[in-house]
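**Student:** based on what follows, work out the 3D shape:
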Amino acid sequence: MTTPVDSGRWLRRLHDGAPSAVRLVCLPHAGGSASFFFPLSKALAPAVQVLAVQYPGRQDRHREPAVDDLHTMADRITDALVAEEPGPVALFGHSMGAVLAYEIGLRLAGAGLPAPLRIFASGRRAPSRYREERIHLRDDDGVIEEVRRLSGTKRDLLADPDLLRMFLPALRADYRAIETYRHRPGALLDCPITVLIGTEDPVVSGSEATTWREHTTGPVDVRTFSGGHFFLIDHAAEITALLATLPNSTSLPDLMEHH
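**Tutor:** Next up is the predicted model:
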């Protein structure tokens, strides 16, 4: 663990939660920011307190250097959580954020803190499943092409040269972080995991999703949605309903088994 950091730089409370609200730490995809989770936070408040993670190198942190090593990023986010009030949290991560959720869960246990109530791993294969991906080594046009393929960014952003100049360094750093990531064999979580995938997602297959079972001693269930990598946007209502059960998340409803 590193020296504790200013948690307010990393963790954003987008809406007020009730004093007894369960805390849900939301970790964005590569190139993503805390504001991606604004609609979810609004829908879940005040029963669930969303803590949306803001990575450096974007939005109000655009002057800070982006972090291009996923283990370093997990260290820093965990330090921010440790600096918060004690108590259990749930973790929701999409794409790169799903692997960060796994690594943060391991670090919380290593710090003697409670295991996550549950990890929601969305749009990402298990930490031990790798593909040869070199998007971070492409030129700018090549990186933008990949973002368009996954439909993760509004076209007006991709068409604005000034915004792109601000956006691309952080995006490239994120791709480098997730593409060079390797998990540390033998490390196991001790919490339930809900894996969420899209039927047409090009970056994760069903078998790669079920391999999450090898990374925890807790139960793992895989929920499948229609759609591609950003299926969670089209299925926002179902995902919100699922996350709203967090105070009683030991028994999740079968909201999405057949989507």
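**Student:** CA atoms for contacts and neighbours, from now on please.
**Tutor:** Fine.
**Student:** now the helix or strand hosting R9, how far from the chain's geometric center?
**Tutor:** Under the criterion of DSSP states H and E, R9 resides in helix 7-10. Put simply, helix 7-10 sits 16 Å off its chain's centre (Cα atoms, centre = their mean, to the nearest Å).
**Student:** one more, so I can put them side by side:
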Amino acid sequence: MFCLPVAGIGASAYRGWPTRTGDIEICPIQLPGRENRFRAPAHTSMDAFVKDAADALQPYLDKPFGFFGHCFGARLSYGLSVELAARGGPLPQRIFASSCLAPHRGGYFGGGRSGPFTPETTDEEYMEELRHGCELRGEPTPPDELLGLSIQVLRADIALTCGYRPPGPGGTPLNVTTISWTGDTHMRPEEMDEWSAYGDVHQVLLTGDDFTHRSAPADLLQVIADGLPERTGVLTP
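**Tutor:** Predicted coordinates:
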């Protein structure tokens, strides 16, 4: 299971996940521009991301695999799957898309919908939102210097997703499980209904909010296990 991060955050977003669940190995993906890859320039276009990611993952796609992504990470998962299809496969057994509008809705939080971050957000507003997010999660607030680095990554990520123009429904049929959360204030379950046009789509509603996925609750891990029926071998990136 390859896990893609949310906007502005690296692979440490999955530090609360186990390294494996049953016979599924959990493999968080570290994108450039963040954490231990902070010196590498962050991607600012989906085209650049999917090409680099597909090249990097190719040696590990000889076994059944899936993608998990929350919000921005789910859009990355879809874009990467389309790129793999264009190359002739292999494709993920299933994409697990948590709290994310269907790809054709476009833009951050979909086609102009008001969200906490937009391309027009000022640095001061970013700083306030990042501090607020730390408070909500009960985490210590990093110093302003580190928050400034997060803002740079956020700007790149938002440029990427707002500039992405996906092929839309019917282009690449995929197996998708959409995951909604009962306490998510940014994404209501019905807002994810349009994923149904993208292939074999299963919808689930789990207890929690838009941060709950970070702790890998048992019901989320069970959804993943149920969605990946064919599992052989171990991936070791």
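**Student:** where in structure 2 does the helix holding R9 of structure 1 align, residue-wise?
**Tutor:** Per TM-score structural alignment, helix 7-10 of structure 1 has no counterpart in structure 2.
**Student:** what lies in contact with the helix or strand that contains D226 of structure 2?
**Tutor:** Assigning secondary structure by DSSP H and E places D226 of structure 2 in helix 218-227. Residues from elsewhere that reach helix 218-227 of structure 2, judged by Cα atoms under 8 Å, 6 or more residues apart in numbering: T21, G22, I24, Q93, R94, F96, T177, L206, H213.
**Student:** mean deviation of it from structure 1?
**Tutor:** Following superposition, helix 218-227 of structure 2 is found to deviate from structure 1 by 2.4 Å on average (mean Cα distance after the TM-score superposition for structure 1).
**Student:** list the buried residues of that helix.
**Tutor:** Residues of helix 218-227 of structure 2 classed as buried by neighbour count (16 or more other Cα atoms under 10 Å): L220, L221, I224, A225, G227.
**Student:** all strands for the stretch 1-150 of structure 1, in order.
**Tutor:** 11-13, 22-27, 48-53, 89-94, 119-122 (DSSP state E, counting those that start in this stretch).
**Student:** in structure 2, what range does the third one match?
**Tutor:** The reference is to strand 48-53 of structure 1. Residues 24-29 of structure 2 are where strand 48-53 of structure 1 lands when matched by TM-score structural alignment.
**Student:** how far away from the center of its chain is the longest helix along structure 2?
**Tutor:** Counting residues, the longest helix found in structure 2 (DSSP state H) is helix 144-162. Its chain's C-alpha centre lies 15 Å from the corresponding centre of helix 144-162 of structure 2 when counted by Cα atoms, centre = their mean.
**Student:** quick check: it aligns to which part of structure 1?
**Tutor:** So helix 144-162 of structure 2 is aligned with residues 161-179, judged by TM-score structural alignment.
**Student:** buried residues, that stretch. List them.
**Tutor:** In stretch 161-179 of structure 1, counting by 16+ other Cα under 10 Å, buried: 167-179.
**Student:** mean per-residue distance, that stretch versus structure 2.
**Tutor:** With mean Cα distance after the TM-score superposition for structure 1, stretch 161-179 of structure 1 departs from structure 2 by a mean of 1.8 Å once superposed.
**Student:** if I pick the spatially most central residue of structure 2, what's in contact with it?
**Tutor:** For structure 2, G73 is the residue whose C-alpha lies nearest the centre (Cα atoms, centre = their mean; 1.3 Å). Residues near G73 of structure 2 by Cα under 8 Å, 6+ apart: C3, L4, P5, V6, A7, A97.
**Student:** these two touch, right, the second one and R75?
**Tutor:** No: at 9.3 Å, L4 of structure 2 and R75 do not qualify as touching, with contact defined as Cα atoms under 8 Å.
**Student:** shared neighbours, these two?
**Tutor:** Shared contacts of L4 of structure 2 and R75, defined by Cα under 8 Å, 6+ apart, comprise G69.
**Student:** translate T72 of structure 1 into the numbering of structure 2.
**Tutor:** Alignment note (TM-score structural alignment): T72 of structure 1 maps to A48 of structure 2.
**Student:** what sits against that match?
**Tutor:** By Cα under 8 Å, 6+ apart, A48 of structure 2 lies in contact with nothing.
**Student:** before we move on, back to that, of the buried residues of helix 218-227 of structure 2, closest to E128 of structure 2?
**Tutor:** Checking these against E128 of structure 2 with Cα to Cα, the nearest one is L220 at 30.1 Å.
**Student:** separation between the closest one and D123 of structure 2?
**Tutor:** Applying Cα to Cα, to the nearest Å, the value for L220 of structure 2 to D123 of structure 2 is 34 Å.
**Student:** so what corresponds to E145 of structure 1 in structure 2?
**Tutor:** So, by TM-score structural alignment, E145 of structure 1 is matched to E128.
**Student:** follow-up on the earlier one: which residues does the match of helix 144-162 of structure 2 contact?
**Tutor:** Under the criterion Cα under 8 Å, 6+ apart, residues 30-31, 56-58, 62, 65-70, 96, 132-136, 140, 143, 157-158 lie in contact with stretch 161-179 of structure 1.
**Student:** C134 of structure 2 and T141 touch, don't they?
**Tutor:** Yes: the pair C134 of structure 2 / T141 is scored as a contact, 5.8 Å apart, by Cα under 8 Å.
**Student:** check which residues of stretch 135-142 of structure 1 are buried.
**Tutor:** Across stretch 135-142 of structure 1, burial judged by 16+ other Cα under 10 Å covers I135, H136.
**Student:** what's the span of it, first residue to last?
**Tutor:** 7 Å.
**Student:** from the middle of its chain, how far away would that stretch be?
**Tutor:** Relative to the mean C-alpha coordinate of its chain, stretch 135-142 of structure 1 is positioned 22 Å out (Cα atoms, centre = their mean).
**Student:** what's it in contact with?
**Tutor:** Stretch 135-142 of structure 1 is contacted from outside by V143, E146, L168, R172, A173, Y175, R176, E179, using Cα under 8 Å, 6+ apart.
**Student:** nearest to S128 of structure 1 among those residues?
**Tutor:** E179 (12.3 Å).
**Student:** for V203 of structure 1, see how far away the closest one is.
**Tutor:** According to Cα to Cα, E179 of structure 1 and V203 of structure 1 sit 12 Å apart.
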